[in-house]
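> Here is my input; please provide its structure:
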Amino acid sequence: MAHPLQGAQFALAAHRLNQLPTDQGAEVAFAGRSNAGKSSALNALVGHKGLARTSKTPGRTQQMVVFTLPPLAQGEGAAPLEARLIDLPGYGYAEVPEALREHWKQEIDRYLHGRRSLRGVVLIADIRHPLKAFDRMMLDFCASTGLPCHLLLTKADKLSRNQVMQTLATRRRELADEGVPATVQAFSSPAGTGVEEAREAIAQLLRNAR
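All right, here's what the predicted structure looks like:
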């Protein structure tokens, strides 16, 4: 059965912001630490195992990778929406040279602040661990700028159902206490947990007007 992200295709990999497609339409960015399973999550969401490059060595995504989607249907009478997914470079892995880390810190900051077609962020974090400094920085940025954020807690297959539910409740309570209006869900690429829920959340982000 067709789903909102079916038909995603690799478009380009950009080292600088000005190499991205024209700033029009709608796009959702994927962000997360290098070992959180971002590429695997992307592949599961679009239903294409080889679309986003996965590796046993985290941190291989060192460019902004653009995937185009088929035009996204909107409400009755509205023209289909030009849509994209943007895979941001994985953050926080020691093997990435300092100069490259600094380059991406600046480029991602410019991207998040200046990209008009950016409709939301999908933040990937390992459900087994507390949120890291980068995760909280991204959540705080989204909250302060009004950019919608969907927190995808990956590797849920590594925990029992009770542990997953407890962790979900804890994360939601933490975000509510901190005034961060992000949505949160559990996810597992190999088990397929939460895939449909996440697809619908991303489609909704793409349709959001800013």
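
> drop to CA atoms for contacts and neighbour counts, all remaining ones
Fine.

> how about the helices in this structure?
Taking DSSP state H, the helices of the chain run over residues 38-46, 98-114, 133-145, 161-177, 195-207.

> for these, which one ends up most surrounded?
Stretch with highest mean neighbour count among the helices of the chain: helix 38-46 (a mean of 24; mean count of other C-alpha atoms under 10 Å).

> from the middle of its chain, how far away would that one be?
How far helix 38-46 lies from its chain's middle: 9 Å, per C-alpha atoms, centre = their mean, to the nearest Å.

> this one as well, want them side by side:
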Amino acid sequence: MSSQSVHFQSARFITSAPDIRHLPADEGLEVAFAGRSNAGKSSALNTLTKQKSLARTSKTPGRTQQINVFSLDDGRRLIDLPGYGFAKVPLAMKHKWQQALSEYLQKRKCLRGLVVLMDIRHPMKDLDQELIHWAVESDLPVLVVLTKADKLKSGARKATLMQIQEALPGFNGDVQVITFSSLNKSGLPDLERILQGWFSLPADEDDQSSTEGSIQS
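The predicted model follows:
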């Protein structure tokens, strides 16, 4: 895999898949974006790629119901995973989303990093933390992105960031945190820099071992 820089604005939609069996071949490099249904994940993807409607945004949480795949170049992709944790959807649909999310995280061998997006006003919910623990156990780097940073004043924003920074060593892994705003694009250079590093990692020759169990909602 080439270490050439990724041009995020070249992202283009490839497919939506209900599960990993309908995804492109498990080769190359992927970085996945995951987050609660109201965490601003689609807006962050649109900001990163400098495209207004690459990822669909909606005022109705839970709109992302499938695994959305965006090609960056010949072997590197961004993955928009189903939103999780929104209680006001039918239970059967919630379980379906959760199964697709869990299966992808456990079995996809080309995954090189996990971006966990959290509303800065409501960070580190149980499933957010469970996702981070899974990635650490699988030797994957994690980037916690505290979205909607413009919603807090500077003092509160810095206090929340410091609180999360102090909690991260407890995960015993490669976990970083940044604040981010799709509105004023604060944090965008940090996001781009970290993802460039992940996409420069060599593709493994051997299969990455899968994690047992499932992620519970």
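
> quick one: TM-score?
Here the TM-score for the pair of chains, by TM-score structural alignment, normalised by the length of the first structure, is 0.89; 199 aligned residues with a C-alpha RMSD of 1.6 Å.

> Can you tell me which of the helices of the first structure is nearest to Asp87 of the first structure?
helix 38-46 (8.1 Å; C-alpha to C-alpha).

> what sits against the spatially most central residue of the first structure?
Of all residues in the first structure, the one closest to the mean position by C-alpha atoms, centre = their mean is Phe30, 2.2 Å from it. Taking C-alpha atoms under 8 Å, 6 or more residues apart in numbering, we find Phe30 of the first structure in contact with Lys38, Leu85, Ile86, Asp87, Leu88, Val121, Val122, Leu123, Ile124.

> Once you drop chain neighbours, what's closest to the fifth one?
In space, not counting the residues next to it along the chain, Leu88 of the first structure is nearest to Met64; the distance is 4.8 Å by C-alpha to C-alpha, 6 or more residues apart in numbering.

> What does the one you found correspond to in the second structure?
Aligned counterpart of Met64 of the first structure in the second structure: Ile67 (TM-score structural alignment).

> so what corresponds to Leu45 of the second structure in the first structure?
Mapped onto the first structure by TM-score structural alignment, Leu45 of the second structure lines up with Leu42.

> hmm, back to that, any chance of the helices of the first structure in JSON lines, with distance to Gln9 of the first structure too?
Supplementary listing: those in JSON lines, determined by distance: least, C-alpha to C-alpha, whole Å:
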{"stretch": "helix 38-46", "distance to Gln9 of the first structure": "9"}
{"stretch": "helix 98-114", "distance to Gln9 of the first structure": "21"}
{"stretch": "helix 133-145", "distance to Gln9 of the first structure": "26"}
{"stretch": "helix 161-177", "distance to Gln9 of the first structure": "32"}
{"stretch": "helix 195-207", "distance to Gln9 of the first structure": "16"}
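
> His15 of the first structure is nearest to which of these?
For the helices of the first structure, distance to His15 of the first structure was read as C-alpha to C-alpha. The smallest value, 8.6 Å, belongs to helix 98-114.
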